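**Q** Next one to model:
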Amino acid sequence: MHVLYEEDGFKVATVKESQPASLMVEDVRGKRSKVKAANVLLRFERPDPATLWNEAEALAAEIDLDFLWEVCGGDEFAFEDIAAEYYGAGPSAPQQAAVLMRIAGAPMYFYKKGRGRYKPAPAENVKAALAAMVRKQREAEQMAAWQAELAAGKLPDAFVPLLPRLLHRPDKNGIEWKALAAAADAAHTSPLRLLDHVGAIPDVAQYFLDGFLLEFFPHGREAQAEGDYPPPADLPLAEVRAFSIDDSTTTEIDDAFSIVPLKNGNTRVGIHIAAPTLGVAPGTPMDQLVFDRLSTVYFPGDKITMLPNALVEQYTLKEGAARPAMSLYLELSPGFDVISHESRIEMVPVAANLRHDEIEPHFNEATAGFETEGADYPWKAELNYLWRFAGELEGRRGKADPNAPVRLDYSFYIDTLDDGSKKVRIVPRKRGSPMDKLVAELAILVNSTWGKDLADAEIAAVYRSQGNGRVRLTTQPGPHLSLGVECYAWSSSPLRRAIDFINQQQLLALLRNEKPRFGRNDAELYAAIGAFDTAYAAYADFQDKMERYWCLRYLEQENINEMTCTVIKENLVRVGGTPLVIRVPGLPELPVGATVKLNRLATDYLELTLDSRLATM
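**A** Take a look at the predicted model:
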């Protein structure tokens, strides 16, 4: 006696022992096993198991599947009954096995209902399944063609419109990704490297930007919001001539300054901050845009503004007109003591936008403080007065240190050449230069003063506090130890940062004696702080990535094959003339600040890594 049974598929064997509930069987290889009697589908005397299997496979291949499906009707059936219908009464064991194999091998046509029992699929289901099978076959052929193109170093035309997604957020169920992944596996590389190899990433900087935009600005980089947002028409005109100090590329001019001598011998210094909140009411589309974008994003050669250009143009402190502003006025004694301060909402005439590259040749470490000596230059007296005031402020904060080591900041400029290629310029600037100190100290002053005003009025605000080496945003006023102030609330950049925008809204309510937008335990305020923290960190990471990329490009562009580097710690060094920091495996132990020379080897722009080796010390 032989049996065909189902156990992890169909199997045939010869019965050696038989019990009511189980059988001991031996397969064609001589292996014995125990089989449940309930799993047996067919018992037969002849032919032998191996022959039955071979004959059944041959017969199954000849069965017309569509005809078999039609024979089955619409009801549930046992396979042996259909074998009798198909072959006639008394079908042989190979014929029964053939029908079973054919039915079980066609799940589109037959649904399994139990051991040896099936039900024909409805006609519409069969049609849909067959169409799906045809589609899968067509897709398989298409994928094979794409794989062949990729293997030959060619980017398939169908991939071109899908590149942003394939590169940054692929649909791993899509046939394009499956073909790409299969081709990459065959080439023993990653999908990203394969795409780069076939020319899908002609501009690595654009590749990084596209990925960033897809994640953080999926609706487009240009800020847009419906509506018109003019300032109030009845703002008083300030009796000042204000000037700003910014980099030449700055368009969002948040702050400007003014100086007015008073009859009592004192001086009134004005710190004027752009006031977009005068026109942007809470709950408007523009207000929502601020809370969506949260900050301007800066990176070499470009930026993504928090606010639309049209609104920036209305509120930036651009020279040649009176601009809406929130002003902090300080009355100073001849010794720079702050006698009093007052805040106003007004239109401020901006007489000049001073630019670093134009003023620094005249107003610098060698000339600052000598306002009656040397050649004249625009705003000489005002710059020198504010510089001396800034020095007093720094000293009173306990942060003046004439022996502090020189630290550099770097400005990146990306020039487009006639042939369309890009050239990067990296311009170092000493941190703490007279212009930097002037602007920084007045910003610290206005942020700490307005922060204290809000705290004294018990109006909610967002503060930056610092203790134990950690800086954090909080709604509780507290000391910022590294700045040396008792409280510090970002308020000086409302065109560029949502936190400053929020604090300006609160200040506006204070100055107008209105109910502030946010209460002290406002859930919306806490949510905004959390969202800003996350976005601001991500934007800073992107800026760092792009600066690293352009540093690597600069080394190649200038053909710098031997780099002079400074040891930061252990095997971490900074490449001279750039902010680029790299690790040098195997670097000998050297003191911090030591100079080493490295040979530039391979550069990986996708991974932003630079291989180097020690040249001389």
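**Q** Every contact and neighbour count from this point should use C-alpha atoms.
**A** Fine.
**Q** host element of the residue nearest to L166 when sequence neighbours are not counted?
**A** Closest residue to L166 apart from its sequence neighbours, by C-alpha to C-alpha, 6 or more residues apart in numbering: W177 at 6.8 Å. Element membership of W177, judged by DSSP states H and E, is helix 175-186.
**Q** Over to G374?
**A** Applying DSSP H and E, one finds G374 in no helix or strand.
**Q** list the contacts for it?
**A** T367 (C-alpha atoms under 8 Å, 6 or more residues apart in numbering).
**Q** what separates it from A390, distance-wise?
**A** In this structure, G374 and A390 are 21 Å apart, going by C-alpha to C-alpha, to the nearest Å.
**Q** neighbours of the spatially closest residue to A528 that is not a sequence neighbour, just the number please.
**A** Among residues not flanking A528 along the chain, F291 sits closest, at 7.0 Å (C-alpha to C-alpha, 6+ apart). By other C-alpha atoms under 10 Å, the residues close to F291 number 21.
**Q** Let's see this one next, to set against the first:
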Amino acid sequence: MNLFFEESGDFKAGSVLSQAGEAYQVELASGKRTKVKAKDVLLQFTTPTPQDLLDQSKQQAADIDLEFLWEVAGQEEFGFAELGAEYFGHAPQPIEAASLIYALHGAPFYFYKKGRGRYKAAPETALKAALAGIEKKKQQAIIQEAYVEELKQLRLPEQFQSLGLQLLFKPDKNSIEYKALVEACSALQMNPARLMLASGGLKNAKDFHLSKFLLEHFPKGSGFPQTPLPSLPQDLPVADVRAFSIDDVTTTEIDDAFSITPIDANTVKVGIHIAAPTLGIQRNDALDMIARSRMSTVYMPGDKITMLPDELVEIYTLGEGQTRPAVSLYVTVNTDDWSILGSETKVEAIPMSANLRHNELDAFVTEENLANDAGEYAHKADIALLWKWVQVLEAGRMAKRESFGLKPEQTNRVDFNFYVDDDVVSIVRRKRGAPLDKIVAELMILANSTWGKLLADHGIPGIYRAQGGGSGGWAAKMQVRMVTHAAPHQGLGVDQYAWSTSPLRRYTDLVNQWQIIACVQHGVTAALVAPFKPKDADLFAIVSGFDAAYAAYGDFQTNMERYWCLRWLGQENRHQVDAVVLKDEVLRLLEIPLIIRLPGMPQMARGAQVRLEVIRWDELDLSIEVRLLEMLTTLTEEDLEDAPEDEGEISADLDAPDVNAADASAETIETVIEGAESLPLQESNSVAEVAENVDPESDAVA
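**A** This next block holds a predicted model:
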């Protein structure tokens, strides 16, 4: 006797060897023996052989008309043998019965399984929906295959035009478009980004990097919603000064300016004026929510995504010939010994005399020309006076820094500015610590330090940058962190440092400016009216959110600068380049700030200069392959300006974007001090900016 039975969801047949009560010992066609319970047996038969039954019933099942079978079944539950008698017109033979079981079991859309050998026909509405779904999948499979064929020919299907970026970065993995892309990539042995680039789904590698960043951080687009704009305050006193700013040519968010007012033969009053958008933005209003959602202006070579709408920036930017609201720090200085006699902060309107630009002045405002009183340019006497003072300020900071146990700052390095015009990039070398940079840097550091103390003295919180004094090893002690109370910044050599000088492009500065204005306007009662009170949980959330956003923006700026460095190689048709050894297998090109790792390179001293052959590079994954051609020379002390002075600087070079030198300023200074911390975002402006990881006191929009 033979049995046809169900086991683990599959149908099998075999010969009975023995029976014990409700169980059979069965030998399958393969020779394997198994124990079968009586309740699992569907058929008992003598002929044909078990294997013939399986083979023939499967073939016959394919010929069964499922639609007719469904009509015959009716709406009541049935056993397969009952339906077999109706369908075949006679009691089904073993092969017919087995074929019917295969057909019923293999058509779950037509028949619902109710038990061993028992089924129920699906309701008509459910069946129609299921069949429609099957037909849809068949059609989708046909369309998907057509997509695959087009992609394999490196042609982008029309339906992909609006989905290209989404397919790369946030795909619906159940869509036929995504499945087609994956299948085509597998066939071509190509990753999705390269296939989209080759087929026209991406315009270029820049589009890939930018789109990836925008989809992650600006999923609704980088534009601004329609928001009512504030009017300029009309009740501010107008300062009796001729203020001027110093920025890169690309800077549009001009938020810092300076003025000099003689008092007597040996005393002057230096004004540091910071744009005051907080006079038109209130905490938690629509404009505040916009700024807080972005946290900072995003910089990249040739472009930027501003923190605030252009229309608002236009109202508060310190443009030439305009009178604009500002928070001003006035410092009275004795010009005999350059000591500070006193300071005060005012909220007022500032008449702007000039917007000076680095590209117009850098060639004239050099240390040599300043020493010889050479050249003619706007605000020459003011710049000369400031240059003498800031050197004293810097020396004071260095002394303070060294008192914390740190080595002197190194400011003899070269920075680079990126300028992009119609996809043609210019990368301009610019020595860090140039006079204009240092003037802006030191005055920004002075303002941020002074206003940080003002907040602390009035007992209201602010957002500070602190470095040193931590516990657990040198690295932990020197890590720069953001805190809401005054604490030393040992790297900069100041007792406290509160970012306050870039409120048009950094949210921390906007917050601090609200607090500073509360101190100016309300004095000892400032703590009662300041927007943020001590231990305000929202302030801690801002610090956390800013850190995350600023780090992401810095990584993006780094990637885009690397992209434009690679573009420069192709643009200039450079097959051989000179580089300087930073450490071990790490090199940096001399002409552009491109970092290269060269595994297996012979050990060379830091500062050694080598010549490389450029073999290939990839603008999509930002990689480059080079070969060492020869060792040229060891750099002179003068040339070593291109090489980091210590491990911390090297780490900064590897992990952060090079400061766009127009802003080799406070931002740069602090970055070098901080070591591996990411360089700040900036446009281009000064050393102060660079001094503190970008105090966008500079506007280095490369």
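**Q** Need the TM-score from the superposition.
**A** Once superposed, chain against chain, the TM-score is 0.96 (TM-score structural alignment, normalised by the length of the first structure); 610 aligned residues with a C-alpha RMSD of 1.6 Å.
**Q** Report how many residues lie close to D422 of the second structure.
**A** 6.
**Q** And it, how close does it get to G302 of the second structure?
**A** Distance from D422 of the second structure to G302 of the second structure, by C-alpha to C-alpha: 9 Å.
**Q** swap in K114 of the second structure?
**A** 68 Å.
**Q** Which one's more surrounded, the two?
**A** Comparing K114 of the second structure with G302 by other C-alpha under 10 Å, the one with more neighbours is G302, at 21 against 12.
**Q** Tell me how many other residues crowd the closest residue to the more buried one other than its chain neighbours.
**A** Once flanking residues are discounted, G302 of the second structure sits nearest to V420: 4.6 Å by C-alpha to C-alpha, 6+ apart. Using other C-alpha under 10 Å, V420 of the second structure is surrounded by 16 other residues.
**Q** V420 of the second structure matches what in the first structure?
**A** Aligned by TM-score structural alignment, V420 of the second structure pairs with I414 of the first structure.
**Q** That match and F299 touch, don't they?
**A** No. I414 of the first structure is not in contact with F299 according to C-alpha atoms under 8 Å; the separation is 10.3 Å.
**Q** picking that back up, verify the stated contact: the residue nearest to L166 of the first structure with D171.
**A** Yes. Counting by C-alpha under 8 Å, W177 of the first structure touches D171, with 6.7 Å between them.
**Q** Show me which of those two is the more surrounded one.
**A** With neighbours defined as other C-alpha under 10 Å, W177 of the first structure and D171 compare such that W177 has more, 20 against 12.
**Q** What spatial separation is found between that one and M143 of the first structure?
**A** From W177 of the first structure across to M143 of the first structure, the span is 9 Å (C-alpha to C-alpha).
**Q** In a strand, Y410 of the first structure, correct?
**A** Yes. With DSSP: H, G, I helix; E, B strand; the rest coil as the criterion, Y410 of the first structure is part of a strand.
**Q** Setting aside sequence neighbours, what's the nearest residue to it?
**A** Nearest to Y410 of the first structure is P428, by C-alpha to C-alpha, 6+ apart, at 4.4 Å.
**Q** Double-check that the one you found belongs to a strand.
**A** Yes. Under three-state DSSP, P428 of the first structure sits within a strand.
**Q** neighbours around it, how many?
**A** 15.
**Q** same thing with N355 of the second structure?
**A** Neighbours around N355 of the second structure, by other C-alpha under 10 Å: 19.
**Q** That one maps to what in the first structure?
**A** That one, N355 of the second structure, aligns with N353 by TM-score structural alignment.
**Q** by contact count, what packs against the helix or strand hosting that match?
**A** Using DSSP H and E, N353 of the first structure sits within strand 338-355. Counting contacts by 3 or more C-alpha pairs under 8 Å, 6 or more residues apart in numbering; DSSP states H and E, strand 338-355 of the first structure packs against strand 242-246, strand 321-332, helix 498-512.
**Q** Looking at these, spot the one closest to E607 of the first structure.
**A** helix 498-512 (31.8 Å; C-alpha to C-alpha).
**Q** what does the following helix or strand past that closest one correspond to over in the second structure?
**A** Next helix or strand after helix 498-512 of the first structure toward the C-terminus (DSSP H and E): helix 523-557. The aligned range for helix 523-557 of the first structure in the second structure is 537-571, by TM-score structural alignment.
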